[in-house]
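A.B. asks: Next comes the sequence, and after it the predicted model I'd like to discuss.
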Amino acid sequence: MKWFEIALVVLTLGSGLVLLLDKLFLAKRRAARAGLLETEPVLVDYSRAFFPVLAVVLVLRSFVAEPYKIPSSSMMPNLLIGDFILVNKFAYGIRLPITNTKIIPVTEPKRGDVVVFKPPHAPDQNWIKRVIGLPGDRIGFHGDTLFINGEAMTYQVRGEYVGQGPGAEMTGATLLSEDLPGRTHTVLEWVGRANPAGQGDWEVPQGQYFVMGDNRDNSEDSRFWTRTHFLPEENLRGKAFLIWLNCEGWFCKGSFEPSRIGTGIQ
């Protein structure tokens, strides 16, 4: 939520500024009038109490790891509705909060990475998909098959998927292993029911990526974006790496799957 990020930055800077002004000016005045038993102003007292906490949260959330909750089924079977995940914020470079401007480059996304980003047509939202196409790649999707640079990916059928809780709607879909170059992962497909709107061929421009959901017939991804089919590098927020909780609704009302706690994201 961008409003939370803005509020966190404003409160941290504000409380820090109050402490700085107090140290430079107000504290000296109070010391000069010490005989009057003058107490510390309430604003300074609150700033002293909250600034360290706010600063730690801001640094961790902006530069180390940020939590997100999965709201949809687009990344099933690997990420389920209600999964709480952690995202590595420095994997693709150190970025400033709010503006997301990269100030220190680190590495670039690899094919198969699960990334959180701001979609170009909805910049106030955070989405999660898998990187399929790298800059310069030719991506094709025809029928139920993904093509990368003219080569069809290979698949192994692992059986019929049985969903639970909010994911029960996908029961009956086919669970497959998809062999991306250098990365094997699972996908869901309703074999033989390919959506014609999601078929086509695309060439990924420099500095951009082609992303897809693992739930191939239920994902609003690069195949369906109309203004541009590609994710700009500057829209990346980080790399998803860990599920730390699975819980439907507030206070875990509804489904709760403890076995997913601590699961790495492949």
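C.D. replies: Received the coordinates, thanks.

A.B. asks: from here on, contacts and neighbour counts on C-alpha atoms
C.D. replies: Will do.

A.B. asks: helix/strand/coil for the most centrally placed residue in the chain?
C.D. replies: For the chain, the residue whose C-alpha lies nearest the mean C-alpha position (Cα atoms, centre = their mean) is Val116; its distance is 2.7 Å. In three-state terms, and counting by DSSP: H, G, I helix; E, B strand; the rest coil, Val116 is strand.

A.B. asks: which residues sit in contact with it?
C.D. replies: With contacts taken as Cα atoms under 8 Å, 6 or more residues apart in numbering, Val116 has the following neighbours: 87, 126-129, 236-240.

A.B. asks: for Ile94, same thing?
C.D. replies: With the criterion set at Cα under 8 Å, 6+ apart, Ile94 makes contact with 63, 102-106.

A.B. asks: switch the cut-off to 7 Å
C.D. replies: For Ile94, the contacting residues are 63, 102-105, by Cα atoms under 7 Å, 6 or more residues apart in numbering.

A.B. asks: now Asn235
C.D. replies: When the contact criterion is Cα under 7 Å, 6+ apart, the partners of Asn235 are 117-119.

A.B. asks: Throw the contacts of Val116 into CSV and include distance to Gly143, neighbour count and secondary structure, thanks.
C.D. replies: Formatted as CSV, these follow (distance: Cα to Cα, whole Å; neighbours: other Cα atoms under 10 Å; DSSP: H, G, I helix; E, B strand; the rest coil):
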residue, distance to Gly143, neighbour count, secondary structure
Val87, 32, 22, strand
Asn126, 29, 16, coil
Trp127, 25, 21, strand
Ile128, 23, 27, strand
Lys129, 20, 24, strand
Leu236, 29, 24, strand
Arg237, 31, 26, strand
Gly238, 31, 27, strand
Lys239, 29, 24, strand
Ala240, 29, 26, strand
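
A.B. asks: Second structure follows, compare the two:
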Amino acid sequence: MTNAETGRRRRKGWFTPTVITLGLIAALFISPFGLGFRLYRAPSGSMQPTVYPGDYFVITKWSYGYSRYSAAPLSLMFPAGRVFARQPERGDLVVFRPAPEPDRDFIKRVVGVPGDRIQMIDGVLHINGVAVERESLGDVSFGDEYGGTVEAQLYRETLPGGASYRTLERGDGELDNTRVFVVPANRYFVMGDDRDNSADSRVPSVVGYVPFDNFVGRVAWTIPSSPSERLPE
């Protein structure tokens, strides 16, 4: 047997287990049914100007530990509760399954944690009786997912704890003034950044309070789909 033939056999012997190993890693951590990452495409504009319709975003499933919703291939092992649990924080951009529609994935931002009192007053978010810091960034105009044009005010909102992000205010909406929501234990209050274009925890029949077990993961990266249509940073 020549040296070349011996080398080819060694390479073949190395190649097969390596491919199998990489395939298992992909299945466990990268595939939609894995335990590591998952890629989504934004279906709506409820999270503008952070995530636009058609944008892609990647979540990390381990951020809050694993439950039956984040550990899809092992869901039967998690009838209730989470393992390796870590609590979401105000400002986290998250994917979850709402209690009224547990078969659908939603993307929103956590603004209230257990024990918080949340209320909207004249379009301004209040947490525990205090208006959240909000800086006006001026009037903006942009195209929506239906081919129309949206006129709105752009703000930078800063939550207790320091999380900062931009929001849109389209005008006087029915969710600009709400009752006081007292976030129960093991539940979270979420909202869209496009405040007048989001069905979120302000709408109990659609989202309501999000149970801790229902979080799928935390958004780690966003991948813009149409940079020319985005509002400037």
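C.D. replies: Sure thing, it's come through. This structure is a prediction, so every number in the text was calculated from the model and none was measured.

A.B. asks: still on that earlier bit, grab the nearest non-local neighbour of the equivalent of the residue nearest to the centre of structure 1 over in structure 2.
C.D. replies: Taking TM-score structural alignment, Val116 of structure 1 has Val95 as its aligned residue in structure 2. The spatially closest residue to Val95 of structure 2, leaving aside those adjacent along the chain, is Ile107, at 4.5 Å (Cα to Cα, 6 or more residues apart in numbering).

A.B. asks: Surely the one you found touches Pro98?
C.D. replies: No: the pair Ile107 of structure 2 and Pro98 fails to qualify as a contact (Cα atoms under 7 Å) at a distance of 10.1 Å.

A.B. asks: Looking at the contacts of Ile94 of structure 1, state which has the most neighbours.
C.D. replies: Phe63 (19 neighbours; other Cα atoms under 10 Å).

A.B. asks: now the aligned partner of that residue in structure 2, what's its secondary structure?
C.D. replies: Taking TM-score structural alignment for the superposition, Phe63 of structure 1 sits opposite Leu35 in structure 2. Three-state secondary structure (criterion: three-state DSSP) places Leu35 of structure 2 in coil.

A.B. asks: so Leu35 of structure 2 touches Ile25, yeah?
C.D. replies: No: using Cα under 7 Å, Leu35 of structure 2 and Ile25 do not qualify as a contacting pair, with a distance of 9.7 Å.

A.B. asks: Next, format the contacts of Val116 of structure 1 as TSV and append distance to Leu21 of structure 1.
C.D. replies: Compiled in TSV, the contacts of Val116 of structure 1 are given as follows (distance: Cα to Cα, whole Å):
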residue	distance to Leu21 of structure 1
Val87	36
Asn126	37
Trp127	40
Ile128	42
Lys129	45
Leu236	37
Arg237	34
Gly238	36
Lys239	39
Ala240	40
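
A.B. asks: quick check, nearest of the residues you listed to Val162 of structure 1?
C.D. replies: Distances from the contacts of Val116 of structure 1 to Val162 of structure 1 were compared by Cα to Cα; the smallest belongs to Lys129, at 21.7 Å.

A.B. asks: To which residue of structure 2 is Glu257 of structure 1 aligned?
C.D. replies: Across the alignment, which pairs residues by TM-score structural alignment, Glu257 of structure 1 is matched by Pro227 of structure 2.

A.B. asks: Kindly report the same for Val204 of structure 1.
C.D. replies: In structure 2, the residue paired with Val204 of structure 1 is Val183, using TM-score structural alignment.

A.B. asks: and what of Trp225 of structure 1?
C.D. replies: For Trp225 of structure 1, the aligned residue in structure 2 is Pro204 (criterion: TM-score structural alignment).

A.B. asks: Could you measure from that match over to Pro49 of structure 2?
C.D. replies: Counting by Cα to Cα, to the nearest Å, the gap between Pro204 of structure 2 and Pro49 of structure 2 amounts to 24 Å.

A.B. asks: Neighbour count for those two, which is higher?
C.D. replies: Pro49 (20 against 14).

A.B. asks: Ala7 of structure 1 versus the corresponding residue of structure 1 for that one, what's the distance?
C.D. replies: Pro49 of structure 2 maps onto Pro77 in structure 1, with residues paired by TM-score structural alignment. Computed as Cα to Cα, the Pro77 of structure 1 to Ala7 of structure 1 distance reads 35 Å.

A.B. asks: go on, Asp137 of structure 1?
C.D. replies: For Asp137 of structure 1 relative to Ala7 of structure 1 (Cα to Cα), the value is 40 Å.

A.B. asks: Likewise for Phe147 of structure 1?
C.D. replies: Taking Cα to Cα as the measure, Phe147 of structure 1 falls 44 Å from Ala7 of structure 1.

A.B. asks: okay, these two: which has more neighbours?
C.D. replies: Applying other Cα under 10 Å to Phe147 of structure 1 and Ala7 shows that Phe147 carries more neighbours, namely 18 against 11.

A.B. asks: longest helix in structure 1, by residue count?
C.D. replies: Counting by DSSP state H, the longest helix found in structure 1 is helix 2-21.

A.B. asks: hmm, back to that, how about the contacts made by the match of Val204 of structure 1?
C.D. replies: Residues counted as contacts of Val183 of structure 2 (Cα under 7 Å, 6+ apart) are 112-117, 189.

A.B. asks: Let's see that with 10 Å instead.
C.D. replies: Residues counted as contacts of Val183 of structure 2 (Cα atoms under 10 Å, 6 or more residues apart in numbering) are 112-118, 189, 208-210.

A.B. asks: Can you list the neighbours in contact with stretch 143-150 of structure 2?
C.D. replies: Stretch 143-150 of structure 2 is touched from outside by 43-45, 48, 52-54, 140-142, 151, 170, 229-230, with contacts defined as Cα under 10 Å, 6+ apart.
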